[in-house]
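Visitor: Have a look at this prediction, sequence included:
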Amino acid sequence: MAKVKVIAEIANAPINSEQVKEPKVCIAVICRLKSTRLRRKALRPIHGIASIERCLMNCLAVPGGYEVVLATSDLPDDQPLTQFTLDNRVKIVTGDPDNVAERLLKAAEATRADIVVRVTGDNPAVSPEMMGYMIDQHIKTGADFTYAKESTMGTVGDVYTVEALRRLLQYSASLSHAEYLSFYFFNNPDLFNLNAVELPAEWVHPEWRLTMDEIQDLELFETLYKAMDIGPRPLTFEELQAFLLKHPEVAELNRGIKVKWRDDTALVRELNEATTLKKRL
């Protein structure tokens, strides 16, 4: 009976902070050089520094000191990206050219992470502040997938629990539309626990386009970084926002460019159909 009593006392004892494992987080920048509208855009200089390097510097500046991984393909055409280790502060993983989920998982395994943040290499000015906020919200809720309800385009990424990525890949290893990974989570709320985050209102400027797909986008970034004289250092959203509010004409440089996954109704219909999983895992 004494043994049973001891076991019961242990079971009912409060959990202390030393017994709770803090989840490990990594930030994975997904990037390739296959773009057709703005060829090899990740290598294009913005005020003298490659766009992908600017993105990586901002990821390294996310509060919390998380490990950053550049996840590209194993194709010869993408090998120039493997040089961007930023003095060995960034890990490099290569993998399937088309399966983004698989490359995210490789990035997580390379850093032994429980949570992985997906940032696209198209976004040189991704916000360290917003990424820190998203990570905190994900950890608080224990969700499978955390995303911003509304944001300034190009400033924030998605957050995934690694176990949820493994479940998705177990269901369908091919993932024919993995480039649009978030659709697999949006369209299967019965399989995944979704967490829609409302960013602070002062961070949200839906009229701004801070991503790189067209020559006008490059012109905006070059104008912005040159005017602010941003050298080899991160650019916070606070700085960027202050500049664009003071110089609204710069934000007009790429106004009106369509976003394929949002504005192309045929593509959206195709994505919704292809990423809706037909049965439970």
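Guide: That came in fine, so what should we check first?

Visitor: contacts and neighbour counts: CA atoms only from here.
Guide: OK.

Visitor: The chain: strands as residue ranges?
Guide: Under the criterion DSSP state E, the chain contains strands at 25-30, 45-46, 49-50, 67-73, 90-95, 115-120, 145-148, 158-161, 194-197.

Visitor: Settle this for me: Pro206 is touching Ser151, isn't it.
Guide: Yes. With contact defined as Cα atoms under 8 Å, Pro206 reaches Ser151; the gap is 6.3 Å.

Visitor: Between these two, tell me which one has more neighbours.
Guide: Neighbours per residue, other Cα atoms under 10 Å: of Pro206 and Ser151, the larger number sits with Ser151, 22 against 10.

Visitor: The nearest residue to Arg89 once chain neighbours are set aside: neighbour count?
Guide: With sequence-adjacent residues excluded and distances taken as Cα to Cα, 6 or more residues apart in numbering, Arg89 is closest to Val68, at 7.5 Å. As a burial measure, Val68 scores 27 neighbours (other Cα under 10 Å).

Visitor: Let me see the contact set for Val68.
Guide: Contacts here follow Cα atoms under 8 Å, 6 or more residues apart in numbering; on that basis Val68 touches Cys26, Ile27, Ala28, Val29, Leu56, Cys59, Leu60, Arg89, Val90, Lys91.

Visitor: could the residues you listed go into TSV alongside neighbour count?
Guide: As requested, the contacts of Val68 are exported to TSV (neighbours: other Cα atoms under 10 Å):
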residue	neighbour count
Cys26	26
Ile27	31
Ala28	32
Val29	28
Leu56	28
Cys59	31
Leu60	20
Arg89	14
Val90	22
Lys91	18
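
Visitor: Format the residues you listed as a markdown table; extra columns: distance to Gln216.
Guide: A markdown table is the format used below for the contacts of Val68 (distance: Cα to Cα, whole Å):
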| residue | distance to Gln216 |
| --- | --- |
| Cys26 | 31 |
| Ile27 | 28 |
| Ala28 | 26 |
| Val29 | 23 |
| Leu56 | 22 |
| Cys59 | 24 |
| Leu60 | 27 |
| Arg89 | 31 |
| Val90 | 29 |
| Lys91 | 31 |
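
Visitor: ok, structure two:
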Amino acid sequence: MAAGQQNKIALVIQARMRSTRLPGKILLPIPLGSGKPLLSWVIDELKAFSLANDIFIATSTNLENDLLVSYCIDNKIQCYRGEEDNVLSRFISIANMGPYNCIVRLTADNPIIDIDILERVVMRHLNNGNDYTKTEDLPVGMNFEVVATSALLDLQKYKLSLDDEEHVTMFIRNNEQYKKEIYPIADYKHLKGLRLTIDYASDYTLISSLLSQCINDDKLKGIQIVERAFNKYPWIFESNGGNFQKKQYLDLDEELREARAFLENHDFKRVAKILKVKNED
């Protein structure tokens, strides 16, 4: 459906209270000492997105998420609870609540959201008739994924792996029958190497510092928050630069390349060399 026609768009925030490295992080106050939870930063930014019809929290039925559900009730946010490991099933259930033309997949631990860029990628997705659109060249934690509802619902006819069920867009990304586009945001490629997701305490410390800028300047939004800090205090981004970012690998070769790079960057050069030799064998 063309962008000029009536479109229905759902913003779905994948969220849960369980976290191995930083338990309960999505409801931690940020900046440190403020009364605003991390998740509220995500929701408040998304409320400014004029193209969206609905915002959902997609969480699981695990008991620890009862606190998250209470937050949603108190803040009048739609919440869907489903299976813990089959995250895809939560998105499919929400897609069936529509009708929606597309769903934007977000996560609750990425509080710096640029609404102007989100609008650009959603419009591009709709205008090009894509099944899947993803941005690149933004900092880790700021890229967007947009999925056509028809593509999500199409997944119900396949026997999916556990990885496909856990990682919502993996099957679509790995199969050629879907129309996909990687949309580079070249204006901010110089910020691509920065890490702006919250998994570790050091991630929280960095983003707490970045968001503290907004207390004195409420007009500062999205990528501007990052750019201002990067221009004035580039050293601050070294605080979480060594943190490992989990990702889904397309194949064993890609995973081995990433493992070797990680080992080399942490001075395990002999182990990295052995791994390289074994892979070449």
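Guide: Here it is on my side, so go on. Worth saying up front: this structure is predicted, and the values here are computed from it rather than measured.

Visitor: re earlier: what do we get in structure 2 for the residue nearest to Arg89 of structure 1?
Guide: By TM-score structural alignment, Val68 of structure 1 lines up with Ile55 in structure 2.

Visitor: cool, and Tyr133 of structure 1?
Guide: Using TM-score structural alignment, Tyr133 of structure 1 lines up with Arg120 in structure 2.

Visitor: Distance-wise, check its match relative to Leu126 of structure 2.
Guide: To Leu126 of structure 2, Arg120 of structure 2 is 10 Å away according to Cα to Cα, to the nearest Å.

Visitor: quick one, which of these two is more surrounded?
Guide: For Arg120 of structure 2 versus Leu126, neighbours defined as other Cα under 10 Å are more numerous around Leu126 (23 against 12).

Visitor: is it true that the more buried one touches Ala2?
Guide: Yes. If you go by Cα under 8 Å, Leu126 of structure 2 and Ala2 touch, sitting 5.8 Å apart.

Visitor: From the contacts of Val68 of structure 1, pick the one nearest Ala8 of structure 1.
Guide: Lowest distance from Ala8 of structure 1 to the contacts of Val68 of structure 1 (Cα to Cα) belongs to Cys26, with 38.0 Å.

Visitor: which residue in structure 1 lines up with Ala201 of structure 2?
Guide: Match for Ala201 of structure 2 (TM-score structural alignment): Ile215.

Visitor: need the contact list for the closest residue to that match other than its chain neighbours.
Guide: The shortest distance from Ile215 of structure 1 to any residue that is not its chain neighbour, by Cα to Cα, 6+ apart, is 6.3 Å, and that residue is Leu38. Contacts for Leu38 of structure 1 (Cα under 8 Å, 6+ apart) come out as Asp213, Glu214, Ile215.

Visitor: Buried among these? Make that a PyMOL selection.
Guide: In PyMOL, a selection of the buried entries from the contacts of Leu38 of structure 1 looks like this (16 or more other Cα atoms under 10 Å):
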select buried, resi 213+214
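
Visitor: Can you add distance to Asn12 of structure 1 and give the contacts of Leu38 of structure 1 back as TSV?
Guide: Compiled in TSV, the contacts of Leu38 of structure 1 are given as follows (distance: Cα to Cα, whole Å):
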residue	distance to Asn12 of structure 1
Asp213	56
Glu214	60
Ile215	62
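
Visitor: Go through the contacts of Leu38 of structure 1 and flag the ones preserved in structure 2.
Guide: Among the contacts of Leu38 of structure 1, the ones whose aligned partners also touch in structure 2 (both residues aligned by TM-score structural alignment, their matches' Cα atoms under 8 Å) are Asp213, Glu214, Ile215.

Visitor: mind listing which of these are in helices?
Guide: Secondary structure from DSSP state H places Ile215 of these in helices.

Visitor: Closest to Gly157 of structure 1 out of the kept ones among the contacts of Leu38 of structure 1?
Guide: Asp213 (16.6 Å).

Visitor: what about that closest one, distance to Asn187 of structure 1?
Guide: Asp213 of structure 1 sits at a distance of 26 Å from Asn187 of structure 1 (criterion: Cα to Cα).

Visitor: How about Gly65 of structure 1?
Guide: Distance from Gly65 of structure 1 to Asn187 of structure 1, counting by Cα to Cα: 32 Å.

Visitor: Just want to know which of the two has more residues nearby.
Guide: Taking neighbours as other Cα under 10 Å, Gly65 of structure 1 and Asn187 compare with Asn187 leading, 17 against 12.

Visitor: what about stretch 2-12 of structure 2, distance to the chain center?
Guide: A distance of 20 Å separates the centroid of the chain from that of stretch 2-12 of structure 2, by Cα atoms, centre = their mean, to the nearest Å.

Visitor: And for stretch 22-32 of structure 2?
Guide: Relative to the mean C-alpha coordinate of its chain, stretch 22-32 of structure 2 is positioned 17 Å out (Cα atoms, centre = their mean).

Visitor: Please point out which parts of it sit buried.
Guide: Leu22, Gly24, Lys25, Ile26, Leu27, Leu28, Pro29, Ile30, Pro31, Leu32.

Visitor: Great, nothing more from me.
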